[in-house]
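Trainee: okay, predicted coordinates and the sequence, questions at the end:
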Amino acid sequence: MKTPSSSATNLNKKNLEHMVTMNDFSKQEIDKMLELMTLLKNARKDNAIPELFKNKTVGMIFEAGSTRTRVSFETAATLLGGHAIFLSKKDIHLGAKETVEDTARVLSRMCDIIVARTNSPDTIEGLIREATVPVINGLDTVYHPTQMLADIFTIQEHLPDGKELADLTLAFMGDATDVCRSLLLICTKYGINFKQIGPKKYHLEDKWLRLADINCQESGATYEITEDIEKVSECEVIYGDSFYWTTQLEEKAERLAAFMPEYVITNELMKKAAPGAILLHCLPANDKEEVTREALEGEYSVAFDQSENRLTAQMAILIYFTHKFIKEPTIEQIKFHENKINDLLKKL
């Protein structure tokens, strides 16, 4: 007799949601995620996190290395009573001996949620096509949604007295990275004015600005893409990121020459910012390149609070995207199966 699949594939997957970009969600939906983050952070402070991911597994595909994304998701799963499996390119056959789509099918039958940090958005799209569990984009070179949850949460925690998110202006110092694009969209969704400050060659492309225009029409936010470093005087949030990534090492010298020293975040630059301005950085930070150690350790820096909030964000993500599929067994069901299994074991 063939036993039907007992995997997550056969659970009720009506209205299955994935996370590719925060721009896919309404402000109200993101507010709920942020509210969940607050509750979970308070629970962690009291060492009283409920096991809302108990007996569940997150499969984590990592084509690219990471400190914060990997550690935060693994720790989040553990704190919530679940389990995380790290899958590097060496551990699975993704895109080589096995298609991305088949990988999604297999993981969906063994895991309750998939996180993928990839070198291409095509991988995320392929996983979503065939996955029957939620797929979370842990970074795909275009978007970095999990970082955005931590960023907005951190800014909320450090709001200047008497101000709300919609009263702020954020300056992103650097290249049009996945973080820069994602910040443009989350800021304009929340009514936060956004500025990218850096050399013209590395400015955001028009297609991203067109998406931001849609958000601005609803939120009233504005954006500005400029080379003028003096524009930091209008900003309460200064955000740093690397001027080059691991896939751009051949351009490193050219990029550093374009950005340094004018666009490096220093104590002097922070003094030019609006009163009470804070410094964020998605890390890892390259000392003496995009930010000085003195600035990163300054009293205005909240970069390590921001890093810690990656854990808070990942706990919220694991719960938010799986809670509606939880099927808690009754005591009677557990006892029934325990007795059946024990009866067989006695005969072995």
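Mentor: Structure's in. What do you need?

Trainee: could you use CA atoms for every contact and neighbour count after this?
Mentor: Noted.

Trainee: can you show me the helices along the stretch 151-300 of the chain?
Mentor: 178-189, 206-219, 252-259, 267-272, 293-296 (DSSP state H, counting those that start in this stretch).

Trainee: how many residues are close by I49?
Mentor: The local packing of I49 (other CA atoms under 10 Å) involves 17 other residues.

Trainee: now name the helix or strand holding the nearest residue to it once chain neighbours are set aside.
Mentor: Nearest residue to I49, sequence neighbours excluded (CA to CA, 6 or more residues apart in numbering): A43, at 5.0 Å. Per DSSP states H and E: A43 is located in helix 27-45.

Trainee: adding another structure so you can compare the two:
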Amino acid sequence: MKHLLKLQDLDKEEILDILNLADQLKYENHNGIEHHILKGKTLGMIFQKSSTRTRVSFETGMYQLGGQALFLSNRDLQIGRGEPVQDTARVLSRYLDGIMIRTFEQKEVEDLAEYGSIPIINGLTDYCHPCQVLADLMTIREYKKSFDGLKFCFIGDGNNMANSLIVGAITMGMECAIACPDDYKPDAEIMKWANENGKFTCSSDILECAKGA
């Protein structure tokens, strides 16, 4: 069983496998080729943070793959309202084939994976946003054909998106530059990992970071 809790859990080959499958499914969808590979499967979608794009994309994706998506808001669940996440994970594992959760704390996602018995997908936490970055990597490859020799630049707060973009860019072999205010830098451990595993820059100098990107 494989979870998607954060991009650090995937190596380059695993990300390429995901992107190759996504390319194939996109081609089939555009050409009217049915691919109901999740027929009979149900994905529970826990939304403690609301989102237009996350809900629509996951529901549409499950429909195209022949499965069913079940929307679960705070009003629908006891999680965080007297029921420990351990109990929620065990109960939902008996009914569902997978869970996508969009929430605040990364620990909640990790706990679902630890105590449940079905795959868990991180739809967003305050720490990271792996699905969005996989989509970004797919777009980069569509337009640039390859990651080789590319410089990736992100301009903005060092938030969950910055954290995941750093990991995605460095893992795929791109140079990565993050331009952000000094008081809003990305996660320190992620920046340490990036410096040890690739060419990485974090600076408040926007023009310098963007040069050559």
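Mentor: Everything's here; your move. Everything numeric in this text was worked out from a predicted model, so none of it was measured.

Trainee: TM-score of the superposition?
Mentor: For this chain pair, the superposition-based TM-score is 0.95 by TM-score structural alignment, normalised by the length of the second structure; 213 aligned residues with a CA RMSD of 1.4 Å.

Trainee: before we move on, the earlier item: quick check: the helix holding A43 of the first structure aligns to which part of the second structure?
Mentor: Aligned by TM-score structural alignment, helix 27-45 of the first structure falls on residues 12-30 of the second structure.

Trainee: try stretch 280-291 of the first structure
Mentor: Taking TM-score structural alignment, stretch 280-291 of the first structure hits no residues over in the second structure.

Trainee: alignment lookup: T226 of the first structure to the second structure.
Mentor: Correspondence of T226 of the first structure to the second structure, assessed by TM-score structural alignment: S203.

Trainee: so how many other residues sit close to the residue nearest to that match when sequence neighbours are not counted?
Mentor: Distance criterion CA to CA, 6+ apart; nearest residue to S203 of the second structure, sequence neighbours excluded, is A179 at 5.1 Å. Burial measure for A179 of the second structure: 24 neighbouring residues, criterion other CA under 10 Å.

Trainee: for the stretch 1-150 of the first structure, just list every one of the strands.
Mentor: With DSSP state E, counting those that start in this stretch, the ranges of strands along the stretch 1-150 of the first structure come out as 57-62, 83-88, 113-117, 135-139.

Trainee: so what touches the third one?
Mentor: Yep, that's strand 113-117 of the first structure we're talking about. Outside strand 113-117 of the first structure, the residues that touch it by CA atoms under 8 Å, 6 or more residues apart in numbering are 57-64, 107-108, 124, 133-140, 318, 321-322.

Trainee: quick one on the thing from earlier: quick one: the helix holding A43 of the first structure to chain centroid distance?
Mentor: In terms of CA atoms, centre = their mean, to the nearest Å, the centre of helix 27-45 of the first structure is set 14 Å apart from its chain centre.

Trainee: with the second structure superposed, average distance for it?
Mentor: Taken over the aligned residues, the distance from helix 27-45 of the first structure to the second structure averages 0.5 Å (mean CA distance after the TM-score superposition for the first structure).

Trainee: that older thread, so which of the helices of the stretch 151-300 of the first structure is nearest N342 of the first structure?
Mentor: Taking CA to CA, helix 178-189 is the member of those nearest to N342 of the first structure, at 52.9 Å.

Trainee: burial measure for the counterpart of R141 of the second structure in the first structure, as a count.
Mentor: Under the alignment (TM-score structural alignment), R141 of the second structure pairs with Q156 in the first structure. Close neighbours of Q156 of the first structure, defined as other CA under 10 Å, add up to 14.

Trainee: report the contact partners of Q156 of the first structure.
Mentor: By CA under 8 Å, 6+ apart, the residues touching Q156 of the first structure are 164-165.
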